[in-house]
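*Asks:* here's a sequence, model it:
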Amino acid sequence: MPKNIPVGNGNLLLNFDSDYQIRDVYFPYIGQEHHSKGDPFRFGVWVDGRCSWTGPEWDKSLKYYNNTLVTDVFLRNESLGLELRCHDVVDMELNVYIKEIEVINLQGNERQVRLFFCQDFYLCGYDIGDTAYFDPRTHSIIHYKANRYFLINCCNSEEEGVNHYACCRKESSGREGIWHSAERGLLNGNQISWGAADSAIGIWLDVPPKGKAAAHYWIAAGTNYSEVSQLNRKVLEKTPDELMKRTSDYWRAWVTKESRSFGDLPGSVINIYNRSLLIIRTQIDNRGAIIAANDSDIVHFGGDTYSYMWGRDGAFVAAALAKAGYTHVCMKFFNFCARVLSEEGYLYQHYNPDGSLASNWHPWLVEGKEVLPIQEDSTALILWALWIHYESSKDIEFIRPFYDTLIKKSADFMVNHRDPDTKLPIPCYDLWEERFGVHTYTVASVIAGLRAAANFARLFLDTSLAEKYDKTAEEIKGGLTKHLYHTGLKRYARSGYRKGKGYELDEVIDVSLSALAFLGVLPPRDSRMIQTMEAIHQQLWLKTPVEGCARYQDDVYHRPNDSPEDIPGNPWFISTLWLAEYYIARAESLHELREAIPYLEWCTKNALPSGVLAEQVHPVNGAPLSVSPLTWSHSSFVWTVQLYTDKFNSFVVNKTSSCNLEDYKTEGIMG
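*Replies:* A predicted model of the protein is given here:
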């Protein structure tokens, strides 16, 4: 079930599913620890002897207020004669989640509506040793284990504090879940439970005929009782309404701080651009880790998560944010990378948000030979992104400490980690984490990383080192053309496998070959690049009502059982956006530039109503597949829009210098 509306502040993150249930709770790191196991926190109403949880019988609209991280959720249940208008937020500063609920009575008689909230915590990711109890000092429910505390409280216009509650053992064989009690309209007032504990609270509202009543519910997260009780006191003193307003105001100021010209892009694209910036921010931990995704449903697919920092994903996010004017957001990310970089100068596959090494999916032996279990693009792209960061900020004092600890260390590894005969990088795992070999995408990344390192060396007047890195990049580029270009297919091959004096080439077409253009290795109008991109579009663009671009031929990752047999794979947002990037790069006129717009519009059409972009979508019905949101999808959208507007504006400058403004407006380019 996709996660539609994440809310967070860099320490505390909550995800809601499409039924408007809290499914993921992360604290104190974004992505670590997971305190809900992905099971739902049920939210529902009891009225006129009936209980209804926010499931299929409710018409739902799950969105955000424009340019904020405050949700705007509408629910309507015709059979109950009720509407709910809800807003959710994690305070910008305090580690407190707040929900506002407005109940609208559609009937002509006064009614008592009971709101029920069920908390199904698995503190630290497991259900042993938890405690849930009613705390008379704060008039709240508290869940705790060791140094993790969550305080649940509520208020309405007439009273503060929890007055209807129950703390119970979790549902198990022969034991009824606490939510069944709520369905009967009453909670038993049990004051404490331990072990596998859950809880529920209720709020009683008297709603006038055709009228409305409101309440607030909140969860404070901390490391001890004193911390959460102080947070609770601040909520009561400042009021939930004021905290929601100040957070809304902050995010609106944050996302609109840069004055941008979007050229002739449609409003739908601009909306997703702003939404993407905000969604990206929810996935970045305040200590620096940029997390790939925090959708716990993926655990059921492979027994692992995306709640890790990948160097590759993080680099693309950091580059996009820098280009958008948010260099400050990712400063700690580069500190994070320098801190976890190995002594030899490379990054492992991925890291936990606290900087510890995460689970590794790559073996250390391939065909009986010891190898590094790495994807070298993750190391290379950090330098590429860091140079973009510098170009955007010109903050040389920020860069200086990284010159020895990150830049030279990583670049020297890439210089030395090469085949002495072909000059290409030594085999590693590919960006899709499936194959071990020499991959054209990885080679392009290493060239881009070394060029960035050479730029930094020139910046610090280290001439000999700049020449060394430039020379190595050119040697690798020569090896790329000599060994990874398929003369028979007249395009580049996805990968090569060392054989004799050269490489046996993988002929499968892969969208990652577009990196040759978007990382600047080849000019976009180079004949080899043109033929490669033509093959990508011809073979990977889906011929279904949904369309979109797949990753590569015969991609089975998350492929639905009901998908057509003749498709290459599911359409991905990043794959589709890489096509757009290429058309932007090769454009030499406004007419050519506009060829990229349909690819951006494809993304807006396949976004969730909230603006969230998944990793991929169903090839027939467009439903989100795999994780949602995927941070990389959103950063690719931001990056592509920036590329488009930069080029549009360059065309505007060039044309206005050679014709008068009225002629330019007549062409429909401005105004």
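
*Asks:* switch to C-alpha atoms for all contacts and neighbour counts from now on
*Replies:* Noted.

*Asks:* end-to-end on stretch 156-163?
*Replies:* 11 Å (CA to CA, to the nearest Å).

*Asks:* and what of stretch 27-34?
*Replies:* So stretch 27-34: terminal residues 7 Å apart, CA to CA.

*Asks:* try stretch 422-436
*Replies:* Start-to-end span of stretch 422-436 (CA to CA) is 17 Å.

*Asks:* how far is that stretch from where the chain is centred?
*Replies:* Relative to the chain's own centre, stretch 422-436 is displaced by 25 Å; criterion: CA atoms, centre = their mean, to the nearest Å.

*Asks:* got a list of contacts for it?
*Replies:* For stretch 422-436, the surrounding residues in contact (CA atoms under 8 Å, 6 or more residues apart in numbering) are 361-362, 371-377, 414, 417-419, 437-439, 441-443, 475-476, 479-480, 483, 502.

*Asks:* test my guess that I298 contacts S307.
*Replies:* No: in this structure I298 lies outside contact range of S307 using CA atoms under 8 Å: 10.0 Å.

*Asks:* who has more neighbours out of the two?
*Replies:* Per other CA atoms under 10 Å, whichever of I298 and S307 has more neighbours is S307, with 26 against 20.

*Asks:* for that one, helix, strand, or coil?
*Replies:* In three-state terms, and counting by DSSP: H, G, I helix; E, B strand; the rest coil, S307 is coil.

*Asks:* measure it to H350 for me?
*Replies:* 10 Å.

*Asks:* do I192 as well
*Replies:* The value you get for I192 to H350, if CA to CA is used, is 40 Å.

*Asks:* strands of the stretch 1-150 of the chain, start to end?
*Replies:* Remark: strands assigned in the stretch 1-150 of the chain by DSSP state E, counting those that start in this stretch are 7-8, 13-16, 22-29, 32-34, 43-47, 50-53, 59-64, 71-77, 82-90, 96-105, 111-119, 130-135, 140-145, 148-156.

*Asks:* now those in a markdown table, with mean neighbour count and distance to S268?
*Replies:* Shown next, in a markdown table, are those (neighbours: other CA atoms under 10 Å; distance: least, CA to CA, whole Å):
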| stretch | mean neighbour count | distance to S268 |
| --- | --- | --- |
| strand 7-8 | 27 | 22 |
| strand 13-16 | 25 | 23 |
| strand 22-29 | 24 | 28 |
| strand 32-34 | 22 | 33 |
| strand 43-47 | 20 | 32 |
| strand 50-53 | 17 | 32 |
| strand 59-64 | 19 | 14 |
| strand 71-77 | 19 | 18 |
| strand 82-90 | 22 | 23 |
| strand 96-105 | 22 | 28 |
| strand 111-119 | 22 | 35 |
| strand 130-135 | 23 | 45 |
| strand 140-145 | 24 | 42 |
| strand 148-156 | 24 | 37 |
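
*Asks:* please provide the structure for the following sequence as well, for comparison with the first:
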Amino acid sequence: MIKQPNVILGNDELLVTMGKKGDILGLFYPRRDHAQHVEESLACIHTGEKLLWTNDNDWHSIQNYIEDTNIVSTKLYHDSGIRISILDLVHPEVPVLIRRFKVQSQQKMSGKFFYYSNFNVGETSKKNSGFCDSEARLLAQYWQNYYIGIYGLPEFTEWQIGKAMDTIWWTNAKYDMEDGKLQRNKEDIGNINNAAGWDLELEADGANEFVIFIGAASSRSLLYKRMHELSKLPLEHIFEKTREHWVMWLAKKHVLKMPGLEGHNNLRQELFNAYNRALLMLYLLNDHEHGSFVAAPEFDSNFEKCGGYGFCWNRDSAEIVLALKHSGYPEYCDRFFKWCIQTQLPAGSWFQRYWLNGDIAPSWGNFEYSTQIDETGSTLHAMDIYYRILEGLKKVEFLEEVWVSVLRAAEYLMKRTKSGLHESCMDLWETYYGVFTYTNASIYAGLMGASHLAEENGESGMARRWKKRAEFIKQATIDRFWLQEGYFAKGILNEKLDKTIDASSLGAYIPFGMLSPTDPVERDMILFRIENIQKKLSIPINGGNGIKRYENDSYIDGNPWVVTTLWLSEAMFAFVLDLPNGKEGPYAEELKRLTVEGVKYLRWALAGATSTGLLPEQVDKSTGKPAWAIPLGWSGSLMLDNILLLDKICRRNAGNNEQG
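*Replies:* This is a model prediction of the structure:
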């Protein structure tokens, strides 16, 4: 079943996704991509008369992050007068989720507090084993070397280990709670679930607190040790340690100033908050051992409506690590490019997508005609951008480390572009096979980057050869794909020119730099393309316009995407910075207009975030709510890029005002 989160939290080993009402949707351990151990995990209240599940529609919720942290506060209000406050955090050093429930009622109540879980440990419902250690007051479920455990404070007084099956309903822990009393079965095997129970005695406006520890480990003994040691610590101590961990990590960031935005309807503070949230979110999508990123926490593992998102694409991750570097976190580039060296295929290219440990992932890109050549171009381009930022010995060491990988990738791109346009492959949207503007632009950037690295490495012959091919690709792309209407065609499909306007054609300028605003002809091409994308791909919602991927897009109802909208605003901001500034300059009005419009798109993206500030892939074109993959790492990286560019514009404008 597809379940999209409203919030995520975790540490280096554990990633947890939750719904708006605090129900756990995903529990990923020990990596962000595998294994996902939860089918269902949430609290419920037995009032003495009936069972109230906390994810029912009868509950109203308010959910947010504690400022500058990945600690979550959820408040639930029931029509009957019951209130539940949930504080969720993951310890920064061990894979244990700690959940504090504070239950209140306007009326006196005598009932039960239950915590129910349907674990699929090892990402399977088969051959699991579960038990209740009544002496240690620990519920545990395991499969091979994956162990998931539940411990409570105060200790639970009743429990049930049962079959998660309707055919054996009388042992099923989910049904066992309905009469307000659990059977206390101690162990079972197969497709199983569990529940723990506590007495709930409330005076009018009184409160009871329950703390649930949900831990993961690779062995039974380690699980016991983790739960035992953590349960001895005061919750206030764990909370403060966790809060300090996130605050200290954020303290390394590049500091924003945004002068001149102070009076713009709280925009400055909204951007500060979005900047911090994007950084904190990307931390949680990163595999800290291998350096790779999941595109988004997996939510469609059965590939019901898509091919899944819980994998690493070089294209997305290359943009993410550069955004993090510009934001003050260079270590992500170091780890990711080491991962790229290890995952490069023998032919010199990179695969469509990978598991985080570098194994190739499920793919429909297994052949030359179905591969995504832009993944290789994007990776080479990012390596060169990172190299240009480095200084001193670090610069020399990085070039030495990546040179063989650069050489192999560049020669692969040469092989696939003999005619000036790339050979047939799959587009970046994983929808069409053909020859594409975006892919050609990525190859141009990859070969130009490789040429620069070759020159720096004393390989001038290779540098000239690769640069010549890049220039050939650029000219061929303009000659074949630029239309008199003022935009690039999508590409060649079925040997025919497809004149569909596609937002990805922005890649010819941002991020790949095939066109430059400093050239008068190319400057006009960029502006015409921006204008046509606005005209033909805008969808009005949330008081502004979002940008869909391309004309007649049918994927998930053809919604506008945060990625494409932020791509457009980034192009606008980059254009402003690429041209001379000045109140009386020849481009003054154009630069002002692009800045204003870029800010509108930026605000549109912020309006499409979850209540906790997470950026989705899309925004529902009918409701204006976050849609599909939540959160999407690519959206987060583009938000960072946009905010950093706008900060530069604000500082430049402030400097001009001071000079004036």
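
*Asks:* got a TM-score for the pair?
*Replies:* Superposed pair, TM-score by TM-score structural alignment, normalised by the length of the second structure: 0.90. Supporting alignment: 627 aligned residues with a CA RMSD of 2.2 Å.

*Asks:* just tell me what M18 of the second structure corresponds to in the first structure.
*Replies:* Under the alignment (TM-score structural alignment), M18 of the second structure pairs with F16 of the first structure.

*Asks:* distance of that match from L84 of the first structure?
*Replies:* To L84 of the first structure, F16 of the first structure is 16 Å away according to CA to CA.

*Asks:* secondary structure class of the equivalent of G197 of the second structure over in the first structure, three-state.
*Replies:* In the first structure, the residue paired with G197 of the second structure is G202, using TM-score structural alignment. Following three-state DSSP, we place G202 of the first structure in the strand state.

*Asks:* so what's G202 of the first structure up against?
*Replies:* Contacts of G202 of the first structure by CA under 8 Å, 6+ apart are 114-117, 162-165, 187.

*Asks:* G345 of the first structure -> the second structure?
*Replies:* Aligned partner of G345 of the first structure by TM-score structural alignment: G348.

*Asks:* in a strand, that match, correct?
*Replies:* No: counting by three-state DSSP, G348 of the second structure is located in no strand; its state is coil.

*Asks:* that one contacts S405, doesn't it?
*Replies:* Yes: contact between G348 of the second structure and S405 holds when scored by CA under 8 Å: they sit 7.3 Å apart.

*Asks:* shared neighbours, these two?
*Replies:* By CA under 8 Å, 6+ apart, no residue touches both G348 of the second structure and S405.

*Asks:* any idea how far V25 of the first structure is from S514 of the first structure?
*Replies:* 37 Å.

*Asks:* so which bits of the longest helix along the second structure are buried?
*Replies:* Assignment by DSSP state H gives helix 633-659 as the longest helix of the second structure. Buried residues in helix 633-659 of the second structure, counting neighbours by 16 or more other CA atoms under 10 Å, are found at 633-653.

*Asks:* can you tell me how far the residue lying farthest from the centre of the first structure is from P208 of the first structure?
*Replies:* Distance from the C-alpha centroid of the first structure, by CA atoms, centre = their mean, peaks at N109 (45.6 Å). Distance of N109 of the first structure to P208 of the first structure, computed by CA to CA: 7 Å.

*Asks:* try D120 of the first structure
*Replies:* Remark: distance between D120 of the first structure and P208 of the first structure (CA to CA) = 32 Å.

*Asks:* name the residue in these two with the higher neighbour count.
*Replies:* Under the criterion of other CA under 10 Å, the comparison of D120 of the first structure against P208 puts D120 first, with 27 against 17.

*Asks:* which one in the second structure is aligned with the more buried one?
*Replies:* Using TM-score structural alignment, D120 of the first structure lines up with N118 in the second structure.

*Asks:* hang on, K395 of the second structure packs against Y386?
*Replies:* No: the criterion here is CA under 8 Å, and K395 of the second structure misses it with Y386 at 9.1 Å.

*Asks:* follow-up on the earlier one: what touches both of I298 and S307 of the first structure?
*Replies:* What both I298 of the first structure and S307 touch, as defined by CA under 8 Å, 6+ apart, is an empty set.

*Asks:* now do the helices in the stretch 101-250 of the second structure.
*Replies:* 173-176, 220-231, 235-250 (DSSP state H, counting those that start in this stretch).

*Asks:* and the first one, what does it pack onto?
*Replies:* Using 3 or more CA pairs under 8 Å, 6 or more residues apart in numbering; DSSP states H and E as the contact criterion, the secondary-structure elements in contact with helix 173-176 of the second structure are strand 158-163, strand 192-202.

*Asks:* deepest-packed of those strands, please.
*Replies:* Most buried of those, by mean neighbour count (mean count of other CA atoms under 10 Å): strand 158-163, with a mean of 26.

*Asks:* so where is that one in the first structure?
*Replies:* Residues 164-169 of the first structure are matched to strand 158-163 of the second structure when aligned by TM-score structural alignment.

*Asks:* where do the strands of the stretch 551-660 of the second structure begin and end?
*Replies:* Counting by DSSP E, counting those that start in this stretch, the strands of the stretch 551-660 of the second structure are 618-619, 626-627.

*Asks:* go on, the stretch 201-350 of the second structure?
*Replies:* Counting by DSSP E, counting those that start in this stretch, the stretch 201-350 of the second structure has strands at residues 207-217.

*Asks:* for N286 of the first structure, give me its contacts.
*Replies:* Counting by CA under 8 Å, 6+ apart, N286 of the first structure has contacts 10-11, 29, 332.

*Asks:* quick one: the aligned residue in the second structure for it and L282 of the second structure, what's the gap?
*Replies:* Residue pairing (TM-score structural alignment): N286 of the first structure is matched to H288 of the second structure. The gap separating H288 of the second structure from L282 of the second structure is 11 Å, by CA to CA.

*Asks:* residue contacts, the match of G345 of the first structure?
*Replies:* By CA under 8 Å, 6+ apart, the contact list for G348 of the second structure reads 405, 408-412.
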